[in-house]
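*Asks:* missing the sequence, but the structure's below:
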């Protein structure tokens, strides 16, 4: 059995520490991949610290994974040794429900199998994620990484990229006025992807200090929502708003920024907030939500990003700095995504 060196959290009160994981030899339709890079998603921190409840330990986080095929099962037809592949937020699903048949595996009616902090289809084998040197995955749940992309900058696309791409693809047309709420790991991808789709993009953030960064990413405009009159002066301006913020904020104010018939999509999950029907009903607006993307759409996103030269802005770190990175994420001290160079884990265990 291949042994993976990893970093795990043993309980929600302690830092991540070195940990060994037994990975299985690939079955007939499985692939063993050597992991090269793994992004750090804010949801890694939520689950490692059991902030959402239901976390299982020990936990090896990581669902923004890029690697190389090291070995294939006897019946694998899609992949060969040396292929560059990605693993996103889930590694299996029931494959039989309506959602799975339609390529929307993230909405599997039986329940998708998360890349970590979950169980495989047998309901008892824990899933361990990408803060590790290798993993074994079903061939159908791998993504092909287009040639020429910078792999460390691709890793966050497997979560942050598809999370923003999916609603933008669904609701945005070239020339639309689009607002992105928040300029973190998700928001910065939203700016880049919306611009590549031909939209006019405005970043909404509470204070002025992110204006320069927003414009540097390609945004056409910036609104400091904490400024007096900001919401009144921009009423009915946007066709679409992508809200990436997980901190509690007033949806009603942002809905008033939509044109008649406009749509706001939530991809963050803040604590419950009061919602009035008035801004929806009076201008036939829509408030919707979106959850990552299925395999088909994630592959489409990767191909789109390769075509338009879109990638995440990252800070690459060795595995030894993962706990420091967690603390910095909580302070919003990163532009815009940490990515672990798994070579550092191999060197550490050599």
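*Replies:* Nice, thanks for sending it over. Since we're looking at a predicted model, the values are computed, not measured. Numbers count the residues shown, from 1 in each chain.
*Asks:* Please make it C-alpha for all contacts and neighbour counts, starting now.
*Replies:* Fine.
*Asks:* counting contacts, what elements does the helix or strand hosting residue 137 pack onto?
*Replies:* Using DSSP states H and E, residue 137 falls within strand 134-138. Packing partners of strand 134-138 (3 or more CA pairs under 8 Å, 6 or more residues apart in numbering; DSSP states H and E): strand 3-8, strand 30-39, strand 90-92.
*Asks:* Would you mind pulling up the elements that the first one packs against?
*Replies:* When contacts are defined as 3+ CA pairs under 8 Å, 6+ apart, strand 3-8 sits against strand 17-22, strand 134-138, helix 343-349.
*Asks:* okay, the helices and strands packed on strand 134-138 in JSON lines with mean neighbour count next?
*Replies:* Shown next, in JSON lines, are those (neighbours: other CA atoms under 10 Å):
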{"stretch": "strand 3-8", "mean neighbour count": "22"}
{"stretch": "strand 30-39", "mean neighbour count": "27"}
{"stretch": "strand 90-92", "mean neighbour count": "23"}
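*Asks:* gap between the residue lying farthest from the centre of the chain and residue 258?
*Replies:* Largest separation from the mean C-alpha position in the chain: residue 282, at 33.6 Å (CA atoms, centre = their mean). Using CA to CA, to the nearest Å, one obtains 11 Å as the distance from residue 282 to residue 258.
*Asks:* next up, a second structure to put side by side with the first:
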């Protein structure tokens, strides 16, 4: 049987173009999915000229399963994100599903699965990284959790405690989820945005304080009540970390969750004498995606 789908790819001109793909066989551990919903991640902007099928926050209905599939069945509503599969034998895979997103041999969106984006009518994926969506969670809300939700939930679970004061920079695809997660955890959430128009939304999502930064050259002039212990960067292009130092408490941690080109700029003395840390995080593990999906509604 031939499996065919209509896809939407990037192109050298930067325009999204319609194309198609065909698969002539289904491997034992693969699943055929009719795609119904897809999130739109900001990272798609970096991929527009690569010629790959875009989208990595997909939701769809299982149409067929391979002979070795055990977790999903025909008719299930499933979701998937950035990772396609892991090797199953490296240190990160063998440590369990809490760090398997760091598998060095993983097959991932953009690098190995160029025709498996969620901007498509059909997707053929490994069962390993599929997540059955519970009935109480609508597809349009489930899709962004596959990447954006898992990405910001990971550092919150790994480092932040309910009593902590955390700053979140940006209130876009990642930021609006990070605010809700941190607030529901019981954190004191402070939101920073370049736009004053985001104030009402940020407070409604659970922020206790909001500061608009547009036109402010020294963030010390914002008049914060007190510094933050964690600063989660959910905006794009945050390469000059030094501008955030006035917001930070001693021993604060800067959590990097977005993709930005270029080198980070920081002050060595400031980092050393104040005991600051910079921590990068990569999407979410299978365990984290599962937790986000089943604990978010």
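*Replies:* Okay, I see it. The model shown is predicted, which means the values in this text are computed figures rather than measured ones.
*Asks:* Which SSE is immediately downstream of the strand holding residue 137 of the first structure?
*Replies:* Next along from strand 134-138 of the first structure, by DSSP H and E: strand 143-144.
*Asks:* quick check: that next one aligns to which part of the second structure?
*Replies:* Aligned by TM-score structural alignment, strand 143-144 of the first structure falls on residues 131-132 of the second structure.
*Asks:* And the contacts of the matching stretch?
*Replies:* 72, 76-80, 289-290 (CA atoms under 8 Å, 6 or more residues apart in numbering).
*Asks:* how does it look with 10 Å?
*Replies:* For stretch 131-132 of the second structure, the surrounding residues in contact (CA atoms under 10 Å, 6 or more residues apart in numbering) are 59-62, 71-73, 76-81, 146, 286, 289-290, 293-294.
*Asks:* swap in stretch 47-54 of the second structure?
*Replies:* The contact list for stretch 47-54 of the second structure (CA under 10 Å, 6+ apart) reads 6-21, 38, 40-41, 43-45, 55, 109-111, 113-120.
*Asks:* how long is that stretch from one end to the other?
*Replies:* One end of stretch 47-54 of the second structure sits 8 Å from the other (CA to CA).
*Asks:* and if you look at stretch 169-187 of the second structure?
*Replies:* Stretch 169-187 of the second structure: ends 15 Å apart by CA to CA.
*Asks:* any idea how far residue 71 of the second structure is from residue 62 of the second structure?
*Replies:* In terms of CA to CA, residue 71 of the second structure sits 12 Å off from residue 62 of the second structure.
*Asks:* neighbour count winner among the two?
*Replies:* Neighbour count, other CA atoms under 10 Å: between residue 71 of the second structure and residue 62, residue 62 has more, with 22 against 11.
*Asks:* Can you find the partner of that one in the first structure?
*Replies:* Match for residue 62 of the second structure (TM-score structural alignment): residue 69.
*Asks:* Remind me which helix or strand that match belongs to.
*Replies:* Going by DSSP H and E, residue 69 of the first structure is in strand 65-72.
*Asks:* do residue 254 of the second structure as well
*Replies:* Judged by DSSP H and E, residue 254 of the second structure forms part of strand 248-256.
*Asks:* what's that strand aligned against in the first structure?
*Replies:* Going by TM-score structural alignment, strand 248-256 of the second structure lines up with residues 258-266 of the first structure.
*Asks:* Superposed on the second structure, what's the mean shift for that stretch?
*Replies:* Once fitted to the second structure, stretch 258-266 of the first structure is off its aligned match by 1.6 Å on average (mean CA distance after the TM-score superposition for the first structure).
*Asks:* just the helices in the stretch 151-300 of the first structure please.
*Replies:* Taking DSSP state H, counting those that start in this stretch, the helices of the stretch 151-300 of the first structure run over residues 151-154, 160-171, 185-196, 211-216, 230-233, 251-255, 278-281, 295-307.
*Asks:* how far does the fifth one sit from the chain's center?
*Replies:* Centroid separation for helix 230-233 of the first structure versus its chain: 31 Å, with CA atoms, centre = their mean, to the nearest Å.
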